[in-house]
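**Student:** the sequence and its predicted three-dimensional model are supplied below.
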Amino acid sequence: MNLGKLKNYLNLFSLQQAAVSIRDRFFAPEHEEVPYERWLEHTRISSRGYAKISKEVFHFQPTIGVYAHAEGRDRAAFVQSLSLQTYRNVRPLKDCPEAEYTLFAGPGCTLTPDMLSSCVRLLNEDNGGYVDLVYFDSDCIDAEGRKTNPAFRPEYDPILLRKVNYMGNVFLVRTALFRKVSGEMERDSGGKVSLDSDGVHAFLKRLCKGEHVRPGQERSGTVRHIPRILYHEVLENARKVSVDRHIPLLKKDLELVSVIIPNKDHVRELKSCIDSLLEVNAYHNLEIIIVENNSSSPEIFQYYEEIQKRDERIHVYTYTGSFNYSRINNFGASKAHGRFLLFLNNDTVILKPSSIWYLASHAERQDVGVVGALLIYPDHTVQHAGVILGYGGIAGHAYQGEELGELPGEYPELLFEHTRNVSAVTGACMLMRREVYEQAGGFDEELAVTFNDVDLCLRLRKEGYRVLICPNAELIHNESASRGAEDSEEKVRRFHREIGIFVRRWEKELEAGDPFYNPNLTLTGRTYTCKDPVREARAPYLKYLRME
């Protein structure tokens, strides 16, 4: 590592912005974007490979019934792909009422030869039968017959499923559950269940209605995901994705929100932040706690006096210790009276009036631990849309630097638009209930500068709470506003030490990978683009284990 370059980014008094800047630059993308065609070349299974798969012997060999919703040319292509399956214990569902599992296939879909073998392999790994539903990754076939638009899906996310059918149009389901839900669905005048895009979405939501997977156990529940391209869709059909765009009209204030803002000097940035809370923000049931930390300019103290006179909801408390982001925020939380705690950087600006309402409305749910917001730079590129565990080696921001409306591929943009589970969110804007914060013990003060926000989120997930990113809550984050130079060797050593602490603490999670970021996606290049199977290390975090 180039220590001289690192020192240019680390600033003792820039709060967490400096740490985030280091994080983003130190763990920067290393490789060029990998086209999907190249990824396919490296991952394609040969005919010899399929022959080997066909010889696999399984202890549990379920009969699989097929329920295909295809007509004409689509049906012919589907039937041909079914005839090439390496697992042969498969029949039409109407001909085998005893089938343990049913493969549902929507229109315009064809299967890879090893799809059913992959399903049965997973069922055998699970001791033959605790899985209710299995879904897969897929791609599209365009008019010229080229494979394109891969949908590399996350692990089971019930929050996301409520809004969008991210699971796709082909899935394996336990037959008893399939029949039960089919009997509950509304039917058309001909007595058939509607299986258009909205119908499939409704069907999947009903299938998963009773599946309560504890955070951190997404890969071991009754709803499973096989992260491999196991079917193809005709491109025009794949575009028809069901999305529930219902937005609540009434946004009444919930309980008191305590906004905690650490600050040192930086009058202009703090003023913009406070003005947005008082003038743009439409959630009025709040208190604003500014934690003053060793400011030296007379202007900032004059501003403190002015704003406390301006609004009785604003309070300034002084923390006199040396800079420690975790300790400062914990100090601020100790002064708060609200049921909700909103940790906010001083260089953020509320962009959408209902942002705090959206954060609080999600955090109010008992299974939710913390909620983060969409943060954008002043040039309207993305700064933060959730944290990807393992990206860049340890953790990095999803979609960072992307133009709004020009995200990589249709599928990532679909995910970007909706509230969903993530492994972590940035401390620049995170809201949680006080009881959750206290149960977690607040921020870990041993992590004074960096990864304290990610660490808190991972601890909450370990306790069984969800971590959500809510794109409806949108703020501008002027991340570079308070960044400066720092030539302290002590701070550089501290940064090294904190990386080592984090990696050793969360080595198991880093090894397993982020459940909401598909393992076929890169951890070193542009987020949500294909991984380079040749150049990318399996466990890039390992090089940081001995960092001190």
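**Tutor:** Done, it's in.

**Student:** okay, CA-based contacts and neighbour counts for the rest of this
**Tutor:** OK.

**Student:** where's the closest residue to Asn421 other than its chain neighbours, which helix or strand?
**Tutor:** Nearest non-adjacent residue to Asn421, counting by Cα to Cα, 6 or more residues apart in numbering: Leu468, 4.6 Å away. In the assignment (DSSP states H and E), Leu468 maps to strand 466-477.

**Student:** what packs against that strand?
**Tutor:** Packing partners of strand 466-477 (3 or more Cα pairs under 8 Å, 6 or more residues apart in numbering; DSSP states H and E): strand 348-350, helix 355-363, strand 368-376, strand 420-421, helix 452-462.

**Student:** ok, which of those comes nearest Val234?
**Tutor:** Minimum separation from Val234 across the helices and strands packed on strand 466-477 (Cα to Cα) falls at strand 420-421, 27.0 Å.

**Student:** ok now that closest one, how far from the chain's centre?
**Tutor:** In this view, strand 420-421 has its centroid 5 Å away from the chain centroid, taken as Cα atoms, centre = their mean, to the nearest Å.

**Student:** other SSEs contacting that strand?
**Tutor:** helix 158-163, strand 466-477.

**Student:** and the residue nearest the centre of this structure?
**Tutor:** The residue lying closest to the centre of the chain (Cα atoms, centre = their mean) is Val422, at 3.0 Å.

**Student:** so of the helices and strands packed on strand 466-477, which one's packed in deepest?
**Tutor:** Mean neighbours per residue, mean count of other Cα atoms under 10 Å, is largest over the helices and strands packed on strand 466-477 for strand 368-376, with a mean of 28.

**Student:** what residues does it touch?
**Tutor:** 355, 359, 362-363, 382-386, 425-426, 429-433, 436, 457, 460-461, 465-477 (Cα atoms under 8 Å, 6 or more residues apart in numbering).

**Student:** try 6 Å this time
**Tutor:** With contacts defined as Cα atoms under 6 Å, 6 or more residues apart in numbering, strand 368-376 is touched by 359, 382-385, 425, 429-432, 465-471, 473-477.

**Student:** can you check stretch 454-468 too?
**Tutor:** Residues contacting stretch 454-468 (Cα under 6 Å, 6+ apart): 214-215, 367-371, 420-422, 424.

**Student:** which stretches of the stretch 101-250 of the chain form helices?
**Tutor:** All helices of the stretch 101-250 of the chain, identified by DSSP state H, counting those that start in this stretch, fall at 115-125, 158-163, 175-184, 197-207, 235-238.

**Student:** take this one as well and set it beside the first:
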Amino acid sequence: MRKREKKICIIVINHLGGNILKECVTSILTLTNYTNYKLIIIDDYPNDRIVDEIKREFREVKIISLNTRVSTGYARNIGIEYAIIEEKADYIIFLDNDVKVVDGNWIRKLLKLMDKDKKIGVIAPVIYTQEYYQTFTKKDVDLIRYIPGACIMVRKEVFQKIGGFDVNFWPLGNDDSDFLNRVISSGFKVAITGKTRIFHNTTTKKRRSIFWSFINTRNYLRYILLNVRINNLYEIFSLIVIRKNLSDSFRPSNLIFSPDWYVRLVLLPLALLSNLRSIREILKLRRNRSGFYFLSHRVKNM
């Protein structure tokens, strides 16, 4: 008897993605060489013409319309609950709406590595963009603390143990970093593999306004307050300085100012004040990083 394929749900969060979203959906549906999967789009903008086109052209796609702007974490959690409760998903893949599939066997390759090591809770492929190509070792997988959230596969048991994404990284940014930190705190591994790759169109994410600088600063501060040990709080300075060599330590000779350091420095007091308003909630979450948060207990019991 042929073994049943694991059920995969691919979740794409969309906010005014336009043609970029359609290119993402088309690449998934035309190239993916795997049958037992469901593509789910969480759309938080009413009357999006491209989403309506996708509804007409690709009836196999599940579209969940929220009709209001929510955080990326909130939208992802809605997708997680639908995938696990309604679709009985074994694994969930999160894709940014500006990602393109370029390898037909991408799901099979990620799945094979997850099945080989049950302690891997999250795995990602190599990402390449217009600006760079991720370097990678010759190993099947590398275990690391952080992987870009543009494409990650997560096993169901991770959500059943720690819950979903923090909904308070509004509207987006650092929710994936926070999630991965909680995954590791709960005893699972986070890995990246060079066995497959995806393309990420980063030109759609160049946000240079004061508003986005504030959002980035505030959300990064929330991440620091939630996750960084007291003796490592100097990492707050990574808001205004960056390491020349990422593999080297956070020492003065390895630091340079980030391109918009002066803007972030001015915004830092406002960002700190914004987080202090939520300090009780932050401290509660900080005390138990591997606790079950942000999802209903129906997910835990599936």
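**Tutor:** Arrived safely. Computed from a prediction, not measured in an experiment: that's the story for all the values here.

**Student:** would you pull the TM-score for this pair?
**Tutor:** Once superposed, the chains reach a TM-score of 0.71 (TM-score structural alignment, normalised by the length of the second structure), with 249 aligned residues with a Cα RMSD of 3.3 Å.

**Student:** thinking again about what came up before, just give me the match in the second structure for the residue nearest to Asn421 of the first structure.
**Tutor:** Residue correspondence to the second structure (TM-score structural alignment): Leu468 of the first structure is matched to Ala191.

**Student:** gap between that match and Tyr146 of the second structure?
**Tutor:** Distance check for Ala191 of the second structure against Tyr146 of the second structure: by Cα to Cα, to the nearest Å, it reads 8 Å.

**Student:** okay, these two: which has more neighbours?
**Tutor:** Each of Ala191 of the second structure and Tyr146 has its neighbours counted (other Cα atoms under 10 Å); Ala191 has more, 23 against 16.

**Student:** my guess is Phe353 of the first structure is in a strand, correct?
**Tutor:** To be clear, residue 353 of the first structure is Pro; Phe isn't right here. No: applying DSSP: H, G, I helix; E, B strand; the rest coil, one finds Pro353 of the first structure to be coil, outside a strand.

**Student:** ok, it - contacts?
**Tutor:** 280-282.

**Student:** let's see that with 10 Å instead.
**Tutor:** Taking Cα atoms under 10 Å, 6 or more residues apart in numbering as the contact definition, Pro353 of the first structure lies against 276-277, 279-283, 473-475.

**Student:** measure it to Gly427 of the first structure for me?
**Tutor:** Distance of Pro353 of the first structure to Gly427 of the first structure, given as Cα to Cα: 20 Å.

**Student:** out of the helices and strands packed on strand 420-421 of the first structure, which gets nearest to Glu233 of the first structure?
**Tutor:** If we rank these by Cα to Cα, the stretch that ends up nearest is helix 158-163, at 20.0 Å.

**Student:** what stretch of the second structure does the closest one fall on?
**Tutor:** Per TM-score structural alignment, helix 158-163 of the first structure has no counterpart in the second structure.

**Student:** just the buried positions in that helix, please.
**Tutor:** Within helix 158-163 of the first structure, the residues that count as buried by 16 or more other Cα atoms under 10 Å are 158, 160-163.

**Student:** please apply the same query to stretch 284-304 of the first structure.
**Tutor:** The neighbour-count check on stretch 284-304 of the first structure (16+ other Cα under 10 Å) flags 284, 286-295, 300, 304 as buried.

**Student:** how about CSV for those residues, with distance to Phe495 of the first structure and secondary structure added?
**Tutor:** Below are these laid out as CSV (distance: Cα to Cα, whole Å; DSSP: H, G, I helix; E, B strand; the rest coil):
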residue, distance to Phe495 of the first structure, secondary structure
His284, 38, coil
Leu286, 34, strand
Glu287, 33, strand
Ile288, 30, strand
Ile289, 28, strand
Ile290, 26, strand
Val291, 23, strand
Glu292, 23, strand
Asn293, 20, coil
Asn294, 21, coil
Ser295, 23, coil
Ile300, 29, helix
Tyr304, 31, helix
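
**Student:** which pair in the residues you listed spans the largest distance?
**Tutor:** His284 and Asn294 (29.5 Å).

**Student:** related to what we said a few turns ago, nearest to Ile22 of the first structure among the buried residues of stretch 284-304 of the first structure?
**Tutor:** The nearest member of these to Ile22 of the first structure, counting by Cα to Cα, is Asn293 at 21.3 Å.

**Student:** which position in the second structure aligns with the closest one?
**Tutor:** Using TM-score structural alignment, Asn293 of the first structure pairs with Asp44 in the second structure.

**Student:** okay, and whatever helix or strand Phe159 of the second structure lives in goes to which residues in the first structure?
**Tutor:** Using DSSP H and E, Phe159 of the second structure sits in helix 156-162. Counting by TM-score structural alignment, helix 156-162 of the second structure pairs with residues 434-440 of the first structure.

**Student:** pull out the buried residues from that stretch.
**Tutor:** Buried-residue list, stretch 434-440 of the first structure, by 16+ other Cα under 10 Å: 434, 436-437, 440.

**Student:** turn the contacts of stretch 454-468 of the first structure into TSV, including distance to Ala481 of the first structure.
**Tutor:** Shown next, in TSV, are the contacts of stretch 454-468 of the first structure (distance: Cα to Cα, whole Å):
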residue	distance to Ala481 of the first structure
Arg214	39
Pro215	36
Asp367	35
Val368	32
Gly369	30
Val370	26
Val371	24
Arg420	29
Asn421	30
Val422	27
Ala424	24
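
**Student:** quick check: the two most widely separated of those?
**Tutor:** Arg214 and Val371 (17.0 Å).

**Student:** so which residues of the stretch 201-302 of the second structure form helices?
**Tutor:** Under the criterion DSSP H, counting those that start in this stretch, the stretch 201-302 of the second structure contains helices at 210-227, 261-276, 279-287, 297-300.

**Student:** the first one packs against which elements?
**Tutor:** When contacts are defined as 3 or more Cα pairs under 10 Å, 6 or more residues apart in numbering; DSSP states H and E, helix 210-227 of the second structure packs onto helix 175-185, helix 261-276, helix 279-287.

**Student:** what's the closest of those helices to Arg76 of the second structure?
**Tutor:** Here helix 175-185 is closest among those (Cα to Cα), at 10.2 Å.

**Student:** on that earlier part again, will you turn the helices of the stretch 201-302 of the second structure into JSON lines that also has mean neighbour count and distance to Lys244 of the second structure?
**Tutor:** Shown next, in JSON lines, are the helices of the stretch 201-302 of the second structure (neighbours: other Cα atoms under 10 Å; distance: least, Cα to Cα, whole Å):
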{"stretch": "helix 210-227", "mean neighbour count": "20", "distance to Lys244 of the second structure": "20"}
{"stretch": "helix 261-276", "mean neighbour count": "16", "distance to Lys244 of the second structure": "15"}
{"stretch": "helix 279-287", "mean neighbour count": "14", "distance to Lys244 of the second structure": "30"}
{"stretch": "helix 297-300", "mean neighbour count": "16", "distance to Lys244 of the second structure": "42"}
